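> Got a predicted structure plus its sequence, pasted below:
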Amino acid sequence: MNDSYDTLQRAADIRKMHYSDIDRIILVEREIFLFPWSPGNFADSIKAGYVCQVLEQDDTLTGYGIMMMSPEEAHILTLGIATYWQKKGLGKKLLQYFIEHAKKREAKSIFLDVRESNHGAAQLYKRMGFHQIATRKGYYPAMCGREDALVMQLEL
């Protein structure tokens, strides 16, 4: 990774997601996902007390993520980086935040699902130590029917 990526990562702040962030999150969500979450999905996650974080560069919302904790494991429900900010190390930074949070809560593992076609995200997860443990057939809606999800796990 070059110096500009390192500088970008240091300058990006991770903070708790607020209801007032949802409109900006939805703009990113609709930009990067063919079948985006609804504003209600994000509001429900905040209300449920999930680990809901946003990534900001100056005053620009560059990404977000939501992780659900249970006594011994964590589940990353969504993680998104705005198109312009992708491939700059910000997804890795947010993922590292969630991994550290889960470790502090003494989780034994983290799970996540990723679209089979989302090669960039799957490669990031593999580089961060996640391994594919299963496939959920037809899990995601797709333009021509359904798409499989790769179920990935990181043992902590």
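Great, that's in hand.

> alpha carbons only for contacts and neighbour counts from here, please
Will do.

> max-length helix in the chain?
Criterion DSSP state H: the longest helix present in the chain is helix 90-104.

> Which strands or helices does it pack on?
Applying 3 or more Cα pairs under 8 Å, 6 or more residues apart in numbering; DSSP states H and E, one finds that helix 90-104 contacts strand 60-69, strand 73-81, strand 109-115.

> Contacts for the last one next, please.
Strand 109-115 is contacted by residues 72-77, 99, 102, 121-122, 140, 147-156 when judged by Cα atoms under 8 Å, 6 or more residues apart in numbering.

> Go again with 10 Å.
67-69, 72-79, 98-99, 102-103, 121-122, 125, 130-136, 138-142, 147-156 (Cα atoms under 10 Å, 6 or more residues apart in numbering).

> buried ones in the longest helix of the chain?
Buried residues in helix 90-104, counting neighbours by 16 or more other Cα atoms under 10 Å, are found at 90-95, 98-99, 101-103.

> Would you reformat those as TSV and include distance to residue 54?
As requested, the buried residues of helix 90-104 are exported to TSV (distance: Cα to Cα, whole Å):
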residue	distance to residue 54
90	11
91	11
92	13
93	11
94	8
95	12
98	12
99	15
101	14
102	17
103	19
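
> Pasting the second one now:
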Amino acid sequence: MLESYLTLKPEFEIVMMEPQDCHEVSVLHAERFPRAWNDGEFHSLLSQEPVFGFVARQTNAFLRKPLPGFVLARHAAGEGEILTIAVQPKLARTGLGWRLMQAALREAQARGGETMFLEVDGGNAPALGLYRKLGFEKVGERKAYYADDKGAKSTALVMRRVLR
């Protein structure tokens, strides 16, 4: 019981991703994906006009902690695309992924987006659950698209959500 008084429930703000965030973003990406993007790749993407992203920052932490989560997306010609999203494993099912996705969806819509696309590993049940709750529907498949760190191949599902 005393432990609950000593443990703060984390609180987060979602802010636009800036170039100085790219290193932290790449570290989290490497923890969550077998083919990690480095900070140079994130910086290169973020420097492109149609690309935007958001990071989550814990607002009630006494010490600087690892980046809780991020989302990177792009918008062009009325279509948005989630390029990648990651949340710290210990923060799974806390609503942080939902909040990051909502920020990206709102930004794409504000830029004139009518639809948002993403690709997800067909075996990633938690991500599929989140995307379906957000209104995404499967519109295609790419067989043997993803490879894990052991070389096993899995299907990518292409999903779409109408924004307007």
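Arrived safely, thanks for sending. In this text, all values refer to a predicted model and were calculated from it rather than measured experimentally.

> Please state their TM-score.
The pair, once superposed, lands on a TM-score of 0.87 when counted by TM-score structural alignment, normalised by the length of structure 1; 148 aligned residues with a Cα RMSD of 1.6 Å.

> how about the helices and strands packed on helix 90-104 of structure 1, which one is nearest residue 27 of structure 1?
strand 60-69 (9.8 Å; Cα to Cα).

> Check structure 2 and tell me which residue is nearest its centre.
Ranked by distance to the mean C-alpha position of structure 2 (Cα atoms, centre = their mean), the top residue is residue 85 at 1.6 Å.

> re the thing from before, which of the helices and strands packed on helix 90-104 of structure 1 sits closest to residue 37 of structure 1?
strand 73-81 (9.1 Å).

> Show me what the residue nearest to the centre of structure 2 aligns to in structure 1.
Under the alignment (TM-score structural alignment), residue 85 of structure 2 maps onto residue 79 of structure 1.

> In three-state terms, label residue 154 of structure 2 for me.
strand (DSSP: H, G, I helix; E, B strand; the rest coil).

> Report whether residue 107 of structure 1 is found in a helix, as I expect.
No. Counting by three-state DSSP, residue 107 of structure 1 is not part of a helix but coil.

> What lines up with it in structure 2?
Under the alignment by TM-score structural alignment, residue 107 of structure 1 pairs with residue 113 in structure 2.

> And residue 64 of structure 1, what's its match in structure 2?
Looking across to structure 2 (by TM-score structural alignment), residue 64 of structure 1 lines up with residue 70.

> show me what contacts its match?
14-17, 21, 24-25, 28-29, 53-57, 84-88, 96-97, 99-101.

> Leaving out the residues flanking it, which one is nearest to it?
Distance criterion Cα to Cα, 6 or more residues apart in numbering; nearest residue to residue 70 of structure 2, sequence neighbours excluded, is residue 55 at 4.2 Å.

> Tell me, how many residues neighbour the one you found?
If you count neighbours by other Cα atoms under 10 Å, residue 55 of structure 2 ends up with 26.

> And for the one 4 residues further on?
Applying the criterion other Cα under 10 Å, we find 12 residues in the vicinity of residue 59 of structure 2.

> ok, and the closest non-adjacent residue to residue 92 of structure 1?
That would be residue 124: by Cα to Cα, 6+ apart, it lies 7.1 Å from residue 92 of structure 1.

> go on, residue 76 of structure 1?
Spatially, and ignoring its direct neighbours in sequence, residue 76 of structure 1 is nearest to residue 67 (4.2 Å; Cα to Cα, 6+ apart).

> any idea how far the one you found lies from residue 41 of structure 1?
13 Å (Cα to Cα, to the nearest Å).

> who's more crowded, those two?
Higher neighbour count among residue 67 of structure 1 and residue 41: residue 67, with 24 against 12, using other Cα under 10 Å.

> For the more buried one, give me its contacts.
45, 49-53, 74-79, 98-99, 101-102, 110-112.

> swap the cut-off to 6 Å and go again
Neighbouring residues of residue 67 of structure 1 by Cα atoms under 6 Å, 6 or more residues apart in numbering: 50-51, 75-77.

> Can you flag the buried ones in the residues you listed?
50-51, 75-77.

> ok, back up a step: pretty sure the residue nearest to the centre of structure 2 is touching residue 68, no?
No. Taking contacts as Cα atoms under 6 Å, residue 85 of structure 2 lies outside contact range of residue 68: 11.2 Å.
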